[in-house]
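[1] how does the following fold in three dimensions:
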Amino acid sequence: MNRVTLTTAMSALRQKLSELFSAQRAPAGYQPGRTLGQLRRNLGLARFEWVSPTLARAILDDDSLHLEICERTESQLLMHLVMTEFSLRLPASTEGAAHFELHHGGAIRRTGICCRQRTGERALLGQLQACLQPDSALHGALMLLDFKRLHIELHGRQWLVRLEHMGGSEVVNRMPAFRRYIALSRVQRDALLAVLAGLQRVLRTL
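    Predicted structure coming up:
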């Protein structure tokens, strides 16, 4: 490798390391745990345990649902967003690897729930859809729920559900300076818990 090539490679490496460091660095004005604390009040669950400033575990009062809730940030020009993600982990009856994404169908009005497979064996998609479609309670809650992302993943012998709601989030602007917390309403709170409970019910059959 000549000197020019080496210099170019080193420059590219420094740039990548700089980008990686910037991506991991918390945005200016971010207050870890602030958004999660406000979401805690929206949820109104007695069993809410802090694991770290940005991670908590919550359990329904009847012990039927165990959740992890974490904060994550997204930097934009002169502002940043703080989102909360709900995670549900369940044992799987079969071993494999797959990644599915659920979203609402319809451009203007919601016309249904679509399930898209990102990775994994195609046969798993049919099995998942066959369990999701007959569950009218789950379908109704999903149609009502204002979610941004809903992923179902299979890792070995464990299912992982990751759900990010549109509420329970915060917008922080630097110029002009303001903070706005987008609350999780009571209706959305109930729909959220119903969806997570429904997915737990469905995935336990797979």
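
[2] alpha carbons only for contacts and neighbour counts from here, please
    Fine.

[3] give me the helices and strands touching the strand with the most length in the chain, please.
    Secondary structure of the chain per DSSP state E: the longest strand is strand 79-105. Strand 79-105 makes packing contacts with helix 34-43, strand 66-76, strand 112-120, strand 147-165, strand 169-174, helix 186-203 when contacts are defined by 3 or more C-alpha pairs under 8 Å, 6 or more residues apart in numbering; DSSP states H and E.

[4] want to put them side by side, so please do this one too:
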Amino acid sequence: MTVITTLRQKLFELFRADRAPSGYRPGVTLAHLRRDLGLATLEVDGVAFEIVERTESQLLMHLVLTECVLRVPAAAGGAGSFEVHHGGAIRRSGIHVRRRAGNQALGRELQARLQADSVLFQALMPLDFKRLRIELHDQQWCVRLEHMGGSEVVNRMPAFRRYIALSAEQRVHLLATLAGLRRVLSGL
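    This next block holds a predicted model:
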């Protein structure tokens, strides 16, 4: 019985989710992304945003992913959690909002505003994002945008490390999207 318990404890320690992956260099991917953005300060239309880094461990490799986080005061109270994604199986055909929690009417209003703002829509359509979450809590909107670029792949066998840069074109779309989201959410 003690051998099984010890073995289980060792396996738990080996595969703990909160443990940093082997070879992870905190802040290095953030520095690369800051260079790609080319901004002295992380601001869009005078509103500051932040970039956070997180890791995803997989067998013999890990990913270092970055998220742009934008906080916008909400015009009204309430709570909700929404995911934004591109529509279309092969070609992007639009922007869709999926409600995760909260008021269904708020999700429909968010969808309508994202599509009605032509500048934001034009920036979102070519933007290569992996995740775009928008949450409302305590009269504040929190946008978390994870772009495909600005990330790093680290493999142990064979050993390699590759940073996926944010292109100049994607940089323009990313900053325009953050500015547009700030504009749309500040009135909602």
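
[5] ok so, going back, can you add distance to L88 of structure 1 and mean neighbour count and give the helices and strands packed on strand 79-105 of structure 1 back as JSON lines?
    Below are those laid out as JSON lines (distance: least, C-alpha to C-alpha, whole Å; neighbours: other C-alpha atoms under 10 Å):
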{"stretch": "helix 34-43", "distance to L88 of structure 1": "16", "mean neighbour count": "19"}
{"stretch": "strand 66-76", "distance to L88 of structure 1": "5", "mean neighbour count": "17"}
{"stretch": "strand 112-120", "distance to L88 of structure 1": "18", "mean neighbour count": "15"}
{"stretch": "strand 147-165", "distance to L88 of structure 1": "5", "mean neighbour count": "19"}
{"stretch": "strand 169-174", "distance to L88 of structure 1": "19", "mean neighbour count": "19"}
{"stretch": "helix 186-203", "distance to L88 of structure 1": "8", "mean neighbour count": "18"}
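
[6] out of these, the one nearest A92 of structure 1 is which?
    Between A92 of structure 1 and these, the tightest spacing by C-alpha to C-alpha is seen for strand 147-165, at 4.7 Å.

[7] residue contacts, the aligned partner of M148 of structure 2 in structure 1?
    The alignment partner of M148 of structure 2 in structure 1, by TM-score structural alignment, is M166. For M166 of structure 1, the contact set (C-alpha atoms under 8 Å, 6 or more residues apart in numbering) comprises 146-148, 182.

[8] identify the residue of structure 1 aligned to E50 of structure 2.
    Aligned counterpart of E50 of structure 2 in structure 1: E68 (TM-score structural alignment).

[9] one more: A101 of structure 2?
    Matched by TM-score structural alignment, A101 of structure 2 corresponds to T119 in structure 1.

[10] ok, its match touching G96?
    No - contact criterion C-alpha atoms under 8 Å: T119 of structure 1 and G96 do not qualify, at 10.9 Å.

[11] quick revisit: residues in contact with the match of E50 of structure 2?
    So E68 of structure 1 contacts 55-58, 86-88 (C-alpha under 8 Å, 6+ apart).

[12] if we go to 7 Å?
    Going by C-alpha atoms under 7 Å, 6 or more residues apart in numbering, E68 of structure 1 touches 56-58, 86-88.

[13] look up how far L166 of structure 2 lies from the residue in structure 2 that A97 of structure 1 lines up against.
    Using TM-score structural alignment, the partner of A97 of structure 1 in structure 2 is A79. A79 of structure 2 is 32 Å from L166 of structure 2, where distance means C-alpha to C-alpha, to the nearest Å.

[14] can you check P26 of structure 2 too?
    19 Å.

[15] more neighbours, the two?
    Per other C-alpha atoms under 10 Å, whichever of P26 of structure 2 and L166 has more neighbours is L166, with 22 against 13.

[16] okay but the more buried one is in contact with E152, surely?
    No - taking contacts as C-alpha atoms under 7 Å, L166 of structure 2 lies outside contact range of E152: 11.2 Å.

[17] does F178 of structure 1 sit in a helix or strand, and which one?
    strand 177-182 (DSSP states H and E).

[18] what comes up buried for the longest helix seen in structure 1?
    Ranked by residue count under DSSP state H, the longest helix found in structure 1 is helix 3-24. Residues of helix 3-24 of structure 1 classed as buried: none (neighbour count, 16 or more other C-alpha atoms under 10 Å).

[19] for it, packing partners?
    With contacts taken as 3 or more C-alpha pairs under 7 Å, 6 or more residues apart in numbering; DSSP states H and E, helix 3-24 of structure 1 sits against no other helix or strand.
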